[in-house]
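Participant: Sequence first, predicted model second:
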Amino acid sequence: MHHTHLTGPTGTAIPRPVPGPAPDLAPGQDLLAIAGPWPLPRTPEACSQARRAVRRTLDNWALDHLADTAELLVSELVGNALLHACGPVSLTVVRRQVICCQVRDGSRELPYLRSAQADDEFGRGLHLVDLMASSWGAEPTARGKEVWFELPEAPDLLAGTGR
């Protein structure tokens, strides 16, 4: 089983089992589709490219009702990768029993929720991800890290998560 780390306010990693890409899927976790990975430039255009890729993918999968939320959250993850990480950035969208958007970058430093003060310019993006996604996390990779979030295909399933 593939473990992913969900980081909390203290920045400590908490192992959480999550099915990984196709070879590491847990029994019963059918892989329905993968879109990407798309390499993204280390420029401000990366966020708009990522949003277009997510919207196009969800439209193709007849899941356009998730597009607005997925676009917003992907923008946050890609923006964080551009601001706080180095190296190449890429996006992959995976469809299993949920939609999982994965952003990879070249930094092994895991993100964490932080308390932003009223005057702070940054520090609120992961709170949006935490509030709007059914789950999210980050995991070191061989060349950096992958930060991901999941959205259930049926929007009413989010209502029961307490988020």
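Facilitator: Structure's in. What do you need?
Participant: Please count neighbours and contacts with C-alpha atoms only from this point.
Facilitator: OK.
Participant: can you give me the helices in the protein?
Facilitator: 45-60, 67-84, 125-132 (DSSP state H).
Participant: Please name the nearest non-neighbouring residue to residue 34.
Facilitator: Beyond its immediate neighbours in the sequence, the residue positioned closest to residue 34 (C-alpha to C-alpha, 6 or more residues apart in numbering) is residue 94, lying 4.5 Å away.
Participant: wait, doesn't residue 107 sit right on residue 82?
Facilitator: No - with contact defined as C-alpha atoms under 8 Å, residue 107 and residue 82 do not form a contacting pair (10.5 Å).
Participant: what's the overlap in contacts for the two?
Facilitator: Between them, residue 107 and residue 82 have no joint contacts when contacts are counted by C-alpha atoms under 8 Å, 6 or more residues apart in numbering.
Participant: about what we covered before: for the helices of the chain, which one ends up most surrounded?
Facilitator: Neighbour counts (mean count of other C-alpha atoms under 10 Å) averaged over each of these peak at helix 67-84, with a mean of 20.
Participant: which stretches of this structure form strands?
Facilitator: In order along the chain, the chain carries the following strands (DSSP state E): 3-7, 13-17, 33-40, 89-95, 98-105, 135-141, 144-152.
Participant: A further structure is provided below for comparison with the first:
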Amino acid sequence: MTTPPANPSAATRSWVVSNAPGTLAEVRATVRDVLGAWGWTQDRADDVVQIVSELVGNVIRHAYGQAELTLTRTRDGVEIGVGDRARDLLVLQRPADGEGGYGLRLLDLLSTGWTVEQHAVGKHVRAHIMR
């Protein structure tokens, strides 16, 4: 994961996330640190970390490349952005077993809204979480 800007209170923080082992744990810890610097309580930060973990984890597992992660402070919360270079769109599915398929359901439950933008190369998912 590339290093975020030095200013912890910056309104937007961006990273390029690789699919190297241990990256997802590093992403979770970094997101917690940023949210802490922004004054988020632990329980609300947990929701943001869960969504980031699902979205970035999907890129690592299914897109086989780097994810672009952005956190942007908004007036009433945070916007999460995760981009990748895979052409496959996200599909809300009914989980067949305990192995997966819950990510978009969590996104529905924990966010105030989310979108997927398809680009010529890849897609970008945005989700908003109220503080």
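Facilitator: Received the coordinates, thanks. Values in this document were obtained by computation on a predicted structure and should not be read as measured data.
Participant: Work out the TM-score between the chains.
Facilitator: Here the TM-score for the pair of chains, by TM-score structural alignment, normalised by the length of structure 2, is 0.81; 120 aligned residues with a C-alpha RMSD of 1.8 Å.
Participant: Point out the one among the strands of structure 1 that comes closest to residue 71 of structure 1.
Facilitator: Checking the strands of structure 1 against residue 71 of structure 1 by C-alpha to C-alpha gives strand 98-105 as the closest, at 9.8 Å.
Participant: in the closest one, what counts as buried?
Facilitator: Neighbour counts over strand 98-105 of structure 1 (16 or more other C-alpha atoms under 10 Å) mark 98, 99, 100, 101, 102, 103, 104, 105 as buried.
Participant: Next: stretch 140-150 of structure 1.
Facilitator: If you call a residue buried by 16+ other C-alpha under 10 Å, then stretch 140-150 of structure 1 has these buried ones: 140, 144, 145, 146, 147, 148, 149, 150.
Participant: How about the contacts made by whatever residue of structure 2 lines up with the first one?
Facilitator: So the one you mean is residue 140 of structure 1. Residue correspondence, TM-score structural alignment: residue 140 of structure 1 in this structure matches residue 118 in structure 2. Taking C-alpha under 8 Å, 6+ apart as the definition of contact, the neighbours of residue 118 of structure 2 are 87, 89, 124.
Participant: before we move on, back to that, which members of the buried residues of stretch 140-150 of structure 1 are the farthest-apart pair?
Facilitator: Maximum pairwise distance among the buried residues of stretch 140-150 of structure 1 (C-alpha to C-alpha): 20.3 Å, between 144 and 150.
Participant: For residue 43 of structure 2, grab the count of nearby residues.
Facilitator: Other residues within reach of residue 43 of structure 2, judged by other C-alpha atoms under 10 Å, total 9.
Participant: Over to it. Which of the three states is it?
Facilitator: helix (DSSP: H, G, I helix; E, B strand; the rest coil).
Participant: any idea how far residue 65 of structure 2 is from it?
Facilitator: Spatial separation of residue 43 of structure 2 from residue 65 of structure 2 under the definition C-alpha to C-alpha, to the nearest Å is 30 Å.
Participant: what do you get for residue 31 of structure 2?
Facilitator: 20 Å.
Participant: Likewise for residue 126 of structure 2?
Facilitator: Counting by C-alpha to C-alpha, the separation of residue 126 of structure 2 from residue 65 of structure 2 is 18 Å.
Participant: for residue 19 of structure 2, same thing?
Facilitator: Separation of residue 19 of structure 2 from residue 65 of structure 2 (C-alpha to C-alpha) stands at 6 Å.
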